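Enquirer: A structural model of the following input is requested.
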Amino acid sequence: MPEPSLPPSTTVPLARRMATRLRMKHLALLLAIQQQRSLTRVAEQMATSQPAITQALAELETLFGAPLFTRSARGMTPTALGELVLARAQTMLADLDHWALDIEAVKQARAAHLHVGVIPFLPGRMLAQAIGRTRPRGRRITVTLHEDTSDHLLARLRAHELDCVIGRTSAILDMAGLKHTVLYQQEPRMVAHRRLAARLGRKPLQWAELTELDWVLGARSTPMREQITDFFLRAGVEPPLPFVESLSAKVIGELVAANERAVSIVPADVAEELVRIAGVGMVPHRFGWTLPPITLFQRKGGAQYEEQRLFAQALKEVCAELAAA
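Expert: The predicted structure follows:
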C-alpha cells in the first residue's frame, strides 16, 4: 500500500513556493488590508468583489502557513507573522517604485534615480557638488532629496524608501542593519540681523541678555536644539523660548534678516551660506563645542548599484575638501 503523500506546504521549501506563487498584487492587497482594516473596504478600493479578496487572503495564509490577520469588532489586525510579512511587502514595493524611476532615468539617457535623505542643516553647496560629481559612465544621475530628522530618515532607509541618508550620529539612534561613515564635523555659529550682529560682536556674549532677544531655533529634540539648551543651562541661564521654531535653514535666515532683534545658532557652513544668500550677519564668537558629526548612513545588506557607490565616493571627497578648508 503506498504511503500517503505529505501536503505541498511540508514538501516544498517556502522560498520556492513564494517564488512561484507570490505576486506583487498580493503585496498590494496585504498593505490595503492593513490600511483599511476591512475586506469590504479593500474590495471597494481595488474595484473587485469581497469573496475574491477573501479567497486571495486565504491563499496567502495557506502559502505562509498561518493567519496573517486577526478579525475583531475593531477590524482586522496583523498577527506577529502578518507584521513581518507586511514589513517585507512594504520594502519590496518601495524597491519596485525605485526600479521604475531607474528605468525612466535610463530611458532619458540618464543614470539611475537616487532617493537621498538629508537633515535640514546641511550646506547646499556640499549636496550640489556631490551630485554634480556623480557621473556613472559619463551620464548624470537624477536625485530626489527627502528632508527630515535623522531618526525618521533612518527608519525610511531601513524600509528601502531611501538609498542613503546624510544625517548626524547619535547614541540614541537605532543602527540595526545600517553602516555609517563619518564625513565631517560642524561648529556652531551665531547669526543675527546685521546691525545686531555688529553690536554683539563688540564684547563677550552675555547669555542672560541674549535670552531677551527673539530666538529662531530648530525643532525640539534635534541635536542642534539640545546643544543650545545645554549651553544656556551650563551658563546658569534659563534657555530662551523661541518665537519661531523651524527645521528650514532658509526660513531661519529670512526671519533673522528681517528682524533687528532676531538671533539664531546654526552650523558654521550653513551660517556662511545664510550670510551670502539671506543677508544675515555672523557674530564672531567661538563656542568651543561641536555638533554630532555629519555622517553617511547606508544599509548593510543587499546589492548596491554603481550610482550609489559613486555618489557616496563623491560625497566623501567634497566633505574632505570642506573640512580641509
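
Enquirer: alpha carbons only for contacts and neighbour counts from here, please
Expert: Will do.

Enquirer: residues contacting Gly281?
Expert: Taking C-alpha atoms under 8 Å, 6 or more residues apart in numbering as the definition of contact, the neighbours of Gly281 are Val191, Ala192, His193, Arg194, Arg195, Leu196, Ala197, Ala198, Ala257, Val275.

Enquirer: would you show me how to pick out the buried ones of the residues you listed in PyMOL?
Expert: In PyMOL, this line selects whichever of these come out buried by 16 or more other C-alpha atoms under 10 Å:
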select buried, resi 191+192+193+194+196+197+257+275
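
Enquirer: want to try TSV for the contacts of Gly281, with secondary structure and distance to Ala314 as columns?
Expert: Formatted as TSV, the contacts of Gly281 follow (DSSP: H, G, I helix; E, B strand; the rest coil; distance: C-alpha to C-alpha, whole Å):
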residue	secondary structure	distance to Ala314
Val191	strand	30
Ala192	strand	33
His193	coil	35
Arg194	helix	35
Arg195	helix	39
Leu196	helix	38
Ala197	helix	35
Ala198	helix	37
Ala257	helix	33
Val275	helix	26
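
Enquirer: list the buried residues for the helix or strand hosting Thr91?
Expert: Using DSSP states H and E, Thr91 sits within helix 80-107. Counting neighbours by 16+ other C-alpha under 10 Å, one finds that the buried residues in helix 80-107 are 82, 85-86, 89-93, 95, 98, 101-102, 105.

Enquirer: how far is the host helix or strand of Ala52 from where the chain is centred?
Expert: Applying DSSP H and E as the criterion places Ala52 in helix 50-64. Averaging C-alpha positions (C-alpha atoms, centre = their mean, to the nearest Å) puts helix 50-64 34 Å from its chain's average.

Enquirer: one more to line up against the first:
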Amino acid sequence: MEKNYLFNQRIRLRHLHTFVAVAQQGTLGRAAETLSLSQPALSKTLNELEALTGARLFERGRLGAQLTTMGEQFLIHAVKILDALNHAGQSLRASEQGDPAVLRLGVLTTVALGMLPSILDRFHQQQPQAIVQVATLHNNVLIAGLKAGEFDVCIGRMAEAEMMNGLNYELLFLESLRLVVKPDHPLLSDNVTLSHALAFPVVISPEGTAPRRIAEAMLEKQGCHLPATLVETSSTSLARQLALRYNYVWFVPSGAIKEDLLHASLAALPIASHEPGEPVGIMTRSGVPLSLSAEVLMTTIRRSHAG
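Expert: Have a look, this model is predicted:
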C-alpha cells in the first residue's frame, strides 16, 4: 500500500511521455529527438520511472530498447492515461465558441499519394470548418501512434495479431504491386518480361517494408535479381518523379498510382506479382468514441474506395 502511495505521489506526466516515446521509437536517441530532449535527460527520466515502478521496463541493447513483459503491461496503462488527458483537452478547446474541429489522420505514404486527395476534398465538402492534420508514416509507426492516442483515424496495413491488439480494423482493399514507367518508356514498345524490365534502373521501397517483401517474392519466383542501378526510398514523391521523368521502373503499391494510371501519366507493365496483396484498411482504437468529424471521414473513405 505504501509503495503504491509513493508511486501515485511521485509519478509525473514527463515519465509517461518519455516511456511512451521510447516504446514508439524503439531507441532512446529517436525518442529524445521526438521530445526535444537530450539523451542523458531522457535516460534519467526513464531510470526514475523504473525506480518508481520497481521493475525493468526496457531491455536496452545494440538494437535499441525493447519492452519487457512488465513494460508491455505498463504501456497499456500509460497510453490510456495520456489518451484520457488528450481527450479532456480537446473537449475543453472544442467548447470554446468558434473553435474548429481538429481531426488527426495517419496514413501510409502510398495512400497519401493515391486516394487521400480525393478523400479530403469530399470530406471538406461536408465538414468545411474541420482542420485535418495528416501524417504520412510507415505502418508500424502508424499503429504505435494510433495506440498512443496521436491519431483519431488511420489508413494502414493489417499487421500481426499482437500488434493489432486494442485496435478496430476495417478492410478497404488488397494492395497489389505494380511495375510502372513513363508512357514513352522503351519497354512499352516490346514484349516485356521481368528480366527485360530489370535491364533498366529500378526505384523500390526499402528492405523490411511490405512492398519490398512482395517485390522480392516476385523476383525469387522468376529467378531474377534487382539491378545494380537501384534507388531504395520510402519517398513516393521522389519515386514518382524518377518514373515520370526518366527511364526508371517503379515497383509500387497499386493504391499509389491509381490516378496516374487513370490519367495515363504513368503506364503499368504487363507483369503481375501473383501475390494476393497486402490488406489496407481503416484503423481506430477499440472502446474510444469517435467525434462527428471522424465518423464523417470514415464514411467518406468507404465511399471514395467504393466509387
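
Enquirer: relative to helix 50-64, how tilted is the helix holding Thr91 of the first structure?
Expert: 100 degrees (axes from the mean of the first three to the mean of the last three C-alpha atoms, to 10 degrees).

Enquirer: quick one, helices of the stretch 151-300 of the first structure?
Expert: 194-200, 207-210, 223-234, 249-258, 268-277 (DSSP state H, counting those that start in this stretch).

Enquirer: okay, those, which one's buried deepest?
Expert: helix 249-258 (a mean of 21; mean count of other C-alpha atoms under 10 Å).

Enquirer: so it versus helix 268-277, what angle?
Expert: 60 degrees.

Enquirer: helix 249-258 of the first structure: average distance to aligned residues in the second structure?
Expert: Superposing on the second structure places helix 249-258 of the first structure at an average distance of 1.6 Å from its equivalents, by mean C-alpha distance after the TM-score superposition for the first structure.

Enquirer: so that helix matches what in the second structure?
Expert: Helix 249-258 of the first structure corresponds to residues 236-245 of the second structure when matched by TM-score structural alignment.

Enquirer: picking up where we left off before, check which helices and strands the helix holding Ala52 of the first structure sits against.
Expert: Under the contact definition 3 or more C-alpha pairs under 8 Å, 6 or more residues apart in numbering; DSSP states H and E, helix 50-64 of the first structure sits against helix 14-21, helix 24-36, helix 39-45.

Enquirer: adding distance to Ile119 of the first structure and mean neighbour count, write those helices out as TSV.
Expert: Shown next, in TSV, are these (distance: least, C-alpha to C-alpha, whole Å; neighbours: other C-alpha atoms under 10 Å):
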stretch	distance to Ile119 of the first structure	mean neighbour count
helix 14-21	38	11
helix 24-36	29	17
helix 39-45	35	17
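
Enquirer: for Gly117 of the first structure, find the nearest of these.
Expert: Nearest to Gly117 of the first structure among these is helix 24-36 (23.8 Å), distances taken as C-alpha to C-alpha.

Enquirer: now that closest one against helix 50-64, angle please.
Expert: Using the same axes, to 10 degrees: helix 24-36 of the first structure against helix 50-64 is 110 degrees.

Enquirer: measure how far helix 24-36 of the first structure is from the centre of its chain, please.
Expert: Helix 24-36 of the first structure sits 24 Å away from the centroid of its parent chain (C-alpha atoms, centre = their mean).

Enquirer: hmm, who's touching that helix?
Expert: Leu39, Val42, Ala56, Leu57, Leu60, Met76, Thr77, Pro78, Leu86, Ala89, Gln90, Leu93.

Enquirer: list the contacts of the fifth one.
Expert: Taking C-alpha under 8 Å, 6+ apart as the definition of contact, the neighbours of Leu60 of the first structure are His26.
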